[in-house]
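Enquirer: With the input below, show me the fold.
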Amino acid sequence: MTFEAYLLAALAVFLTGISKSGFAGGLGILGVPLVALTMPPQSAATLLLPVLLLIDIVSVWRFRASWKARTIMALLPGAGIGIGLGMIGFSSLDPNLLKIGIGLLALWFVVRQVFGDKTVAGTLGRLGAAKIFVASLVSGFAGFVAHAGGPPIKGTILSLGLGKSAFVGTNAMFFFILNLAKAGGYASLGLFSVSGLLSSAALVPFTLMGIWAGFALHDRVPQRLFVRMAFGLLALAGLNLLVFGGAGLLTGAV
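Expert: Sure, this is the predicted structure:
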């Protein structure tokens, strides 16, 4: 990994650490697009996966008393199928089209919150089994291919109206399980290497700094402001995916 690539990756994992540990994602979706400026997207995804697992492990421990097991169990079946489809399409799918699709989905969640009915579903039953399955399937597929699985799940869990710690904890546990499954899929495809894992290990200090900053912000932000920031980060993630995906299509990037 070149020095330029290392600096971009360090920035990516720092932002990801803040975002995932404090607000359950948003800025973290910048990770693969940033690192992909210096290497193929598949290589960027492989480099970042061990770092994402570290963030998940620390976040799950931090919010161990807050996550909602029933919500996670409802999300896992669709996510598992999505991961399987992601393994099939990992090498052949144009990630730029995927980014655009996920970006539009993220913005739809935000637009619905701002201009639509602002009441929350409150329960999984009111949210609907079909919506949960589709969101988790898209998340599993997009997460495997480009670590872009956050927006569908974030929008779904936000609509349940959970407290901020329950929201972050549930998101963290879900993605810990998802990323463990992804790691098995990456290993079966022969994507990991000793040099790659060493490069991931070199990013750990920046990851830990990001996690610490995320926890500190989480404890200081009031619930109402937290929800607004969460939707703001979701909008930022959607716009980021549209911009990077559209730019990739225009320049012929893969």
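Enquirer: Please count neighbours and contacts with C-alpha atoms only from this point.
Expert: OK.
Enquirer: Now tell me what touches stretch 54-69 from outside.
Expert: 17, 20-21, 165-173, 175-176, 207-208, 211 (Cα atoms under 8 Å, 6 or more residues apart in numbering).
Enquirer: can you tell me which of those residues are in helices?
Expert: Among these, the members found in helices (DSSP state H) are 17, 20-21, 165-173, 175-176, 207-208, 211.
Enquirer: What separation do you get for Pro151 and Val168?
Expert: As defined by Cα to Cα, to the nearest Å, Pro151 lies at a distance of 13 Å from Val168.
Enquirer: Another sequence for comparison is provided below:
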Amino acid sequence: MIDSFQVFALAALAVSFAGISKAGFGSGAAFASAALLALVMPPKVALGIMLPLLMLIDLVTLRPFWGKWSWPDAKVLIAGGIPGVVAGGWLFSVANDDVLRLLIGGVSVGFVAWQMWTGVTARRIVPLWGGLVAGCVAGFTSFVSHAGGPPAAVYLLSRGLGKTTYQATTVLVFWVINIAKFVPYAFLGAFSLQTLWVDLMLAPFALVGAAIGVKAHHAVPERAFFAVTYVLLTLTGAKLIFDALT
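Expert: Next up is the predicted model:
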């Protein structure tokens, strides 16, 4: 599984990136970490390794953002996210990976293009029913590829939240969704003694990444924060579309 220094270095980089992204930049690109691990190990193993580490990042980032979230928006996304997790668990063994990559990538790139067309200062607010749909898609894609960030961002970025409120809301939502994913993952055989041992080795990198992300969040101006989020959504969305088509 981790059988060379090169593989360990790639895994450490991926986990650190997940920590920085989830803790500081809206988790829009954190799912790229699972994709990086999947380059050097089976995707199911990569997903099993990443989930406990993502849960650890969620736990340590709850405190600095505690109570700063938009509870009405979080409630809507969680209400949609739980059924999405159930659907993801049901379809996990038969889902077509390339279709999922194309869907997630299309949503990510399409959303950024839509925001550029309408203007960032003239965001169209997505209604609450749209939040339920976004939450369901986020729960589903989070289960099958840890890629729930873009669908949630489509809803949250349209609500005109400040950067800290936006970030705190994503932390809360995915803390709940990742907990909901744990038991189905265990039943589907995603965890083993080997994956847990790898998690122990990589946990320090997750914590360091999360600490960097929290500090970067408070240091980066609001306009730059959302610009970075849009860039990350575009890059990761384009990469998913490329992977699906090739």
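Enquirer: Please state their TM-score.
Expert: Overlay of the two chains. TM-score (TM-score structural alignment, normalised by the length of the second structure): 0.93; 243 aligned residues with a Cα RMSD of 1.5 Å.
Enquirer: okay, now Gly28 of the first structure: neighbour count?
Expert: By other Cα atoms under 10 Å, the residues close to Gly28 of the first structure number 23.
Enquirer: In the first structure, what range does whichever helix or strand Val228 of the second structure is part of match?
Expert: Assigned by DSSP states H and E, Val228 of the second structure belongs to helix 222-245. Using TM-score structural alignment, helix 222-245 of the second structure corresponds to residues 223-246 of the first structure.
Enquirer: buried stuff in that stretch?
Expert: 226-227, 230-231, 233-246 (16 or more other Cα atoms under 10 Å).
Enquirer: Find the residue at the geometric middle of the second structure.
Expert: Gly149 (3.9 Å; Cα atoms, centre = their mean).
Enquirer: In stretch 114-132 of the first structure, which of the residues would be classed as buried?
Expert: Ala121, Leu124, Leu127, Ile132.
Enquirer: Once you drop chain neighbours, what's closest to the third one?
Expert: Think Leu127 of the first structure. The shortest distance from Leu127 of the first structure to any non-neighbouring residue, by Cα to Cα, 6 or more residues apart in numbering, is to Ala121 (5.4 Å).
Enquirer: Contacts only, for the counterpart of Ile49 of the second structure in the first structure.
Expert: Ile49 of the second structure maps onto Leu47 in the first structure, with residues paired by TM-score structural alignment. Residues in contact with Leu47 of the first structure (Cα under 8 Å, 6+ apart) are Gly196, Leu197, Ser199, Ser200.
Enquirer: Which secondary structure element is home to the counterpart of the third one in the second structure?
Expert: Looking back up the chat, that one is Ser199 of the first structure. Ser199 of the first structure maps onto Val198 in the second structure when the alignment is built from TM-score structural alignment. Taking DSSP H and E as the definition, Val198 of the second structure sits inside helix 193-219.
Enquirer: Make sure Gly149 of the second structure is actually in contact with Ser27.
Expert: Yes. With contact defined as Cα atoms under 8 Å, Gly149 of the second structure counts as touching Ser27 (5.5 Å).
Enquirer: hang on, the earlier thing: in contact with the residue nearest to the centre of the second structure, which residues?
Expert: Gly26, Ser27, Gly28, Ala29, Ala30, Phe31, Ala138, Ser142.
Enquirer: equivalent range in the first structure for the host helix or strand of the last one?
Expert: So that's Ser142 of the second structure. Per DSSP H and E, Ser142 of the second structure falls inside helix 128-145. Aligned using TM-score structural alignment, helix 128-145 of the second structure spans residues 129-146 in the first structure.
Enquirer: can you check stretch 83-97 of the second structure too?
Expert: Against the first structure, stretch 83-97 of the second structure falls on residues 81-95 (TM-score structural alignment).
Enquirer: Contacts for stretch 189-203 of the second structure, please.
Expert: 1-2, 11-12, 15, 44-45, 47-50, 52-53, 56, 185.
Enquirer: And these, which two are furthest apart?
Expert: Ala12 and Tyr185 (22.3 Å; Cα to Cα).
Enquirer: Now check the second structure for the residue matching Thr251 of the first structure.
Expert: Using TM-score structural alignment as the criterion, Thr251 of the first structure has no counterpart in the second structure.
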